[in-house]
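# Below: sequence and its predicted model.
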Amino acid sequence: MAVSANRLELLQIADAVAREKSIDKSIVIAAMADAIQKAARARYGQETNIRADINPHTGEMKLQRLMQVVEQVEDYDKEVALLTARERNPDAQVGDFLAEILPPMEFGRIAAQSAKQVIVQKVREAERDRQFDEYKDRIGEIVNGTVKRVEYGNVIVDLGRGEAIIRRDELIPRENYKYGDRVRAYVYDVRREQRGPQIFMSRTHPQFMAKLFTMEVPEIYEGIIEIKSVARDPGSRAKIAVISRDSSIDPVGACVGMRGSRVQAVVGELQGEKIDIIPWSGEAASFIVNALQPAEVAKVVLDEDAERIEVVVPNDQLSLAIGRRGQNVRLASQLTGWDIDIMTEQEESERRQKEFVERSNLFMDALNVDEMVGQVLASEGFTTVEEVAYVEQDEIASIDGFDEDTASEIQERAKEFLDRIETEQDEKRTALGVSDELRQIDGITTAMMVTLGEDGVKTIEDFAGYAVDDLTGWKERKDGETKFFPGVLASFNITRGDAEAMIVDARRKAGWISEDEVEASDEEAETASA
């Protein structure tokens, strides 16, 4: 069958557009068919059901009017009666469509313009879908591009088959780009938006540095060395923690390279950013000591529940440990995920002495004993009156200078003091209107009930409305600094697990959740931990 020049031209146009926009040719042909349908409706009436088909091999165009077969005709523009339809097709059934071939039509100027708009719109949508599908799978990769333009400090990058943006705050400080510059960055997000897919790139993202090391260090690419965490102060300094799965390979040495060749390649890409390569350790204390390099650490004290660590350094190492404007300790904190408090040996000694004096005074006041007895109890490691009251009597009697009678007398005085405090707290609780039913919640003390009453909580239902953070407190990181916001019961040093158990118990007693739901939740938690 001979193909006319017009048909050949139609296929050539579709082929050219598909190649230029990197989309499937069938999408362009479908867009042309939609455009022809729209133009045909403008001529035959918008209420008419018209379908246009274009043969992708020959370019032949077929225009049809579709009529649905019905028992009773209500819309004569779209429907045909079953009896009438069977005159044309004896096998016609209700619900079928009869196709009536329409004669070829000439496009007027307005119809042609309208058709062009439909094609352009469909092709643009297809191009956006192709771009989104291509780059959504490249999140987490480094891509190269050319600077297309700079708008208000934001760099628009031409990726060849797409366009990306590096926002001003995602550029390394003091970096300046101009039209035509080559740029390499990390794709961290791809979103569908009104104006099309938006590709967001970054040169300050911690993973940008990790990916650069992956490209420079074959052992990381092959999985022999693993990057465990990264912390960056873009353009200034960074820390990266690495571990080797092969004991014969030094992870730090492999990342540094011969004469520093590998790390210098990364430093050059990051505009001279100084990089500390830290050996990762599963022991938090060892890891934190490593992360604070180049400072020397004398002692560490961990508080695992609060994820805080106190680091004691020699007096001459304090400024090195903290770093310029707190940079070293801030990066170490980001790298390890722990809040780090740094103090000198002198500051620690002064603090320990202060705590010793406070505990001695506590025992002197509470137990009505002299200074020597108070100091002895404090030096033996007792921190609260509760410990003194309920520890085994033999433990107190075994202290030098004490006997069983002395131990018994001290414990009696401790219990009397606690009873007096309990009575005072219960009076406060009653005055605040806190219901006695709160005692039913496991772990709640009278002192806690007073604190809860001061926060406006009076009943089990009130308590059930708490979240864990409301009780223990929460952290927020801003500008590289972590700030702690104390919860209602933060002063009682309860763990998040204890707080969660209290809230669940309150909700169960308030009838908000059933016993089965609690058990199911516990099973899920056990499965997840396993």
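Nice, I can see it. Numbers count the residues shown, from 1 in each chain.
# contacts, neighbours, all on C-alpha from now
OK.
# The top strand by length along the chain: how far from the chain's middle?
Under DSSP state E, the strand in the chain containing the largest number of residues is strand 182-193. Averaging C-alpha positions (Cα atoms, centre = their mean, to the nearest Å) puts strand 182-193 17 Å from its chain's average.
# what's in contact with that strand?
Contact with strand 182-193 is made by 132, 135-136, 138-147, 157, 197-203, 205, 207-208, as judged by Cα atoms under 8 Å, 6 or more residues apart in numbering.
# Give me the residues contacting whichever helix or strand comes after that strand.
Sequence-wise, the next helix or strand downstream of strand 182-193 (DSSP states H and E) is strand 196-202. Strand 196-202 has contacts (Cα under 8 Å, 6+ apart) with 128-129, 131-132, 135, 163-167, 170-171, 185-192, 208.
# sorry, back to before: tell me which residues of the longest strand of the chain are tucked away?
Neighbour counts over strand 182-193 (16 or more other Cα atoms under 10 Å) mark 183-188, 190 as buried.
# Could you do stretch 19-39 as well?
Judged by neighbour count using 16+ other Cα under 10 Å, the buried positions of stretch 19-39 are 21, 23-25, 27-39.
# Give me the distance between the residue lying farthest from the centre of the chain and residue 410.
Farthest-out residue of the chain from its mean C-alpha position, per Cα atoms, centre = their mean: residue 87, at 66.6 Å. Applying Cα to Cα, to the nearest Å, the value for residue 87 to residue 410 is 112 Å.
# With residue 507 instead?
Counting by Cα to Cα, the gap from residue 507 to residue 410 is 41 Å.
# go on, residue 208?
From residue 208 across to residue 410, the span is 63 Å (Cα to Cα).
# and the angle from the helix or strand containing residue 129 to strand 182-193?
Applying DSSP H and E as the criterion places residue 129 in helix 109-136. Taking axes from the mean of the first three to the mean of the last three Cα atoms, to 10 degrees, one finds helix 109-136 and strand 182-193 inclined to each other by 110 degrees.
# putting a second one here so we can go through both:
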Amino acid sequence: MAVSANRLELLQIADAVAREKSIDRMIVIEAMQDAIEKAAKARYGAETEVKAEINPRSGELRMWRLLEIVADVEEPSRQVTLDFAKAKSPNAKLGDFLTEPLPPIEFGRIAAQSAKQVIVQKVRDAERDRMYDEYSGRIGEVVNGTVKRVEYGNVIVDLGRGEGIIRRDELIPRELYRYGDRVRAYIYDVRREQRGPQIFLSRTHPQFMAKLFMQEVPEIYDGIITIRSIARDPGSRAKIAVTSSDSSIDPVGACVGMRGSRVQAVVGELQGEKIDIIPWTDSIADLVVSALQPADVAKVVLDEQAERIEVVVPDEQLSLAIGRRGQNVRLASQLIGWDIDILTEQEESERRNKEFTERSGLFMEALDVDEMVAQLLASEGFSTVEELAYVDLVEIASIEGFDEETASEIQNRASEYLAEIERGQDEERVKLGVSEELYDIAGLNAAMLVALGQEDIKTVEDFAGCAADDLVGWTERKDGEVKRFDGTFKDFPVSREEAEDMIMQARLKAGWITEDELADASGEDESEASEEEAV
């Protein structure tokens, strides 16, 4: 059978558009069908239901008018009765549609323009869907493109089958691009927006550096070497921590390469950004020593609950450890994920002497002892009166120059001092209106109840409504900086687990939960802990 030129033309147009826009040929044909249906409605009336079909093999166009079969006709142009339909098709039934063939129509100028708009819109929508589906699955990849234009500092990049944008804050400082320049960047996000999918690229993202190392270092690509953490000050300096699963392969040496060839390739792509490569270790203390290189570290003190590290360096190493504008210590903090405080040996010595003097003065006042006895207690590591009151008597008696009688007298004085403070704090609790029932919760004392009263937590129900964060505080990390928010018990040595236990006791006492529910919750926690240990 001979195929007319018009039919061939339809198929050729569909094929050409599908190839050009990289979309499915059937999407283009369906767009054409929609356009023809819209043009036919303009010809036969908007109330007429028209169905058009293009044969994808022959290009033949067929059109029908659809008439719904109903019991009572309300719209003659769209509906027919069952009797009328049965006369044409004996198998017709209510709810079906009767089809009447329509002759081909001549497209006028307006109808053709309208049809063109429908096709263009449908093709554009399909192209956007294709682009989103393709690039949303490529988040985390490094892509190459050509600079298409620069708008207000943002670089628009032609990626071949899509268009990406590098926002000004995602460019390396002092980096300039012009039309036609080649650029390599990291896809960190793809979003659907009104003007189509937006592909967001970055050259400052830490993972961009990781991907560049993966391309240059075969051991990273093969998974033998793992990049554990990256901290960047884009265009200036970066620190990267690596570890190897094969003890025979040095992870730092592999990343540096022969005469620095591998790391220099990455440095060249990042506009000369200096890169410190350090070996990763699970020991935070060892890791911070490596992260602060080239400075020497004399001492490291960890506060695991607050995720804070105190580092002591020789006096002449202070500026080196901090770095220009705090860069070295800031990058080390980002790399490890803990806050880092840096002190010189002289500052630490002065602080130790100050703390020793303060503790000695506290013991002299609280225990009514002379300076020598107070200094002996402080030098033995006792820092609070509570420690003296509750420690085993043998520990105090074992101090040189002390006997059991002296130790007992010191402990009695410590207990009397604490009891006096407790009475004063209990009076303050009463003034604040804090319920005495809170004493029934194990772990709470008068000082804690005063702190709760100052936060307007006065009853068991009030305390039961608290979260652990409200009591012990929490930390938030944003842009590599860690911010600490204090809780009500900031001045008390209460762990998160202890705070949660106190809250559960309050909820049990307030009747919010039952003993069985509390036991079930404890069982689940123990089960999760066992699973974590097993892993």
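Great, that's in hand. Because the structure is a prediction, the values reported are computed rather than measured.
# Next, the TM-score between them, please.
Overlay of the two chains. TM-score (TM-score structural alignment, normalised by the length of the first structure): 0.95; 530 aligned residues with a Cα RMSD of 2.0 Å.
# Could you report the distance from the residue farthest from the centre of the first structure to residue 378 of the first structure?
108 Å.
# for residue 30 of the first structure, same thing?
Taking Cα to Cα, one finds residue 30 of the first structure at 86 Å from residue 378 of the first structure.
# ditto for residue 315 of the first structure
Taking Cα to Cα as the measure, residue 315 of the first structure falls 27 Å from residue 378 of the first structure.
# what about these two, which has more around it?
The neighbour count for residue 315 of the first structure versus residue 378, taken as other Cα atoms under 10 Å, is higher for residue 378 (21 against 12).
# Please list all residues in contact with the residue nearest to residue 168 of the first structure when sequence neighbours are not counted.
Computed as Cα to Cα, 6 or more residues apart in numbering, the closest residue to residue 168 of the first structure that is not its neighbour in sequence is residue 154, at 4.8 Å. Contacts for residue 154 of the first structure (Cα under 8 Å, 6+ apart) come out as 165-168.
# Tell me the counterpart of residue 186 of the first structure in the second structure.
Applying TM-score structural alignment, one finds that residue 186 of the first structure aligns to residue 186 in the second structure.
# give the contact list for the closest residue to residue 160 of the second structure other than its chain neighbours.
Among residues not flanking residue 160 of the second structure along the chain, residue 145 sits closest, at 7.2 Å (Cα to Cα, 6+ apart). For residue 145 of the second structure, the contact set (Cα under 8 Å, 6+ apart) comprises 157-160, 182-184.
# now the angle between strand 196-202 and the helix or strand hosting residue 145 of the second structure, please.
According to DSSP H and E, residue 145 of the second structure maps onto strand 142-151. Taking the same axes, to 10 degrees, one finds strand 142-151 of the second structure and strand 196-202 inclined to each other by 110 degrees.
# Around the residue nearest to residue 307 of the second structure when sequence neighbours are not counted, how many other residues sit close by?
Of all residues not flanking residue 307 of the second structure in the chain, residue 338 sits nearest, at 5.2 Å (Cα to Cα, 6+ apart). Other residues near residue 338 of the second structure number 22, with proximity taken as other Cα under 10 Å.
# residue contacts, residue 338 of the second structure?
Residue 338 of the second structure makes contacts with 307-309, 482, as judged by Cα under 8 Å, 6+ apart.
# can you give me the helices for the stretch 251-400 of the second structure?
Remark: helices assigned in the stretch 251-400 of the second structure by DSSP state H, counting those that start in this stretch are 251-256, 261-269, 284-291, 318-322, 327-336, 345-367, 371-379, 385-390, 393-397.
# In space, what's closest to residue 340 of the first structure - neighbours in sequence excluded?
Leaving aside its sequence neighbours, residue 340 of the first structure sits nearest to residue 309 (Cα to Cα, 6+ apart; 5.1 Å).
# Can I take it that residue 420 of the second structure is in a helix?
Yes. Counting by DSSP: H, G, I helix; E, B strand; the rest coil, residue 420 of the second structure is part of a helix.
# So residue 52 of the first structure is in contact with residue 62, correct?
Yes. The pair residue 52 of the first structure and residue 62 qualifies as a contact (Cα atoms under 8 Å) at a distance of 5.8 Å.
# higher neighbour count, the two?
residue 52 (19 against 15).
# which SS class is the more buried one?
Three-state assignment for residue 52 of the first structure (three-state DSSP): strand.
# what's the answer for residue 164 of the second structure, then?
Going by three-state DSSP: residue 164 of the second structure is strand.
# which residues touch it?
By Cα under 8 Å, 6+ apart, the residues touching residue 164 of the second structure are 156-158, 198-201.
# what do you get for residue 59 of the first structure?
Contact analysis of residue 59 of the first structure by Cα under 8 Å, 6+ apart lists 3, 7-8, 10-11.
# The second structure: which residue goes with that one?
Aligned by TM-score structural alignment, residue 59 of the first structure pairs with residue 59 of the second structure.
# Please identify which helix or strand holds that match.
Assigned by DSSP H and E, residue 59 of the second structure belongs to no helix or strand.
# how close does residue 130 of the second structure get to residue 194 of the second structure?
Distance, residue 130 of the second structure to residue 194 of the second structure, by Cα to Cα: 15 Å.
# What's the local residue count around the aligned residue in the first structure for residue 456 of the second structure?
With TM-score structural alignment defining the correspondence, residue 456 of the second structure maps onto residue 456 in the first structure. Neighbours of residue 456 of the first structure under the rule other Cα under 10 Å: 14.
# and residue 456 of the first structure, what does it touch?
Applying Cα under 8 Å, 6+ apart to residue 456 of the first structure gives no contacts.
# Can you classify it by secondary structure?
Once three-state DSSP is applied, residue 456 of the first structure turns out coil.
# coming back round to it: of the contacts of residue 154 of the first structure, closest to residue 123 of the first structure?
The nearest member of the contacts of residue 154 of the first structure to residue 123 of the first structure, counting by Cα to Cα, is residue 165 at 22.9 Å.
# Does the closest one touch residue 156 like I think?
Yes. With contact defined as Cα under 8 Å, residue 165 of the first structure and residue 156 form a contacting pair (4.6 Å).
# quick one: common contacting residues for these two?
Shared contacts of residue 165 of the first structure and residue 156, counting by Cα under 8 Å, 6+ apart, come down to nothing at all.
# My guess is residue 31 of the second structure contacts residue 126. True?
No. Using Cα under 8 Å, residue 31 of the second structure is not in contact with residue 126; the gap is 9.8 Å.
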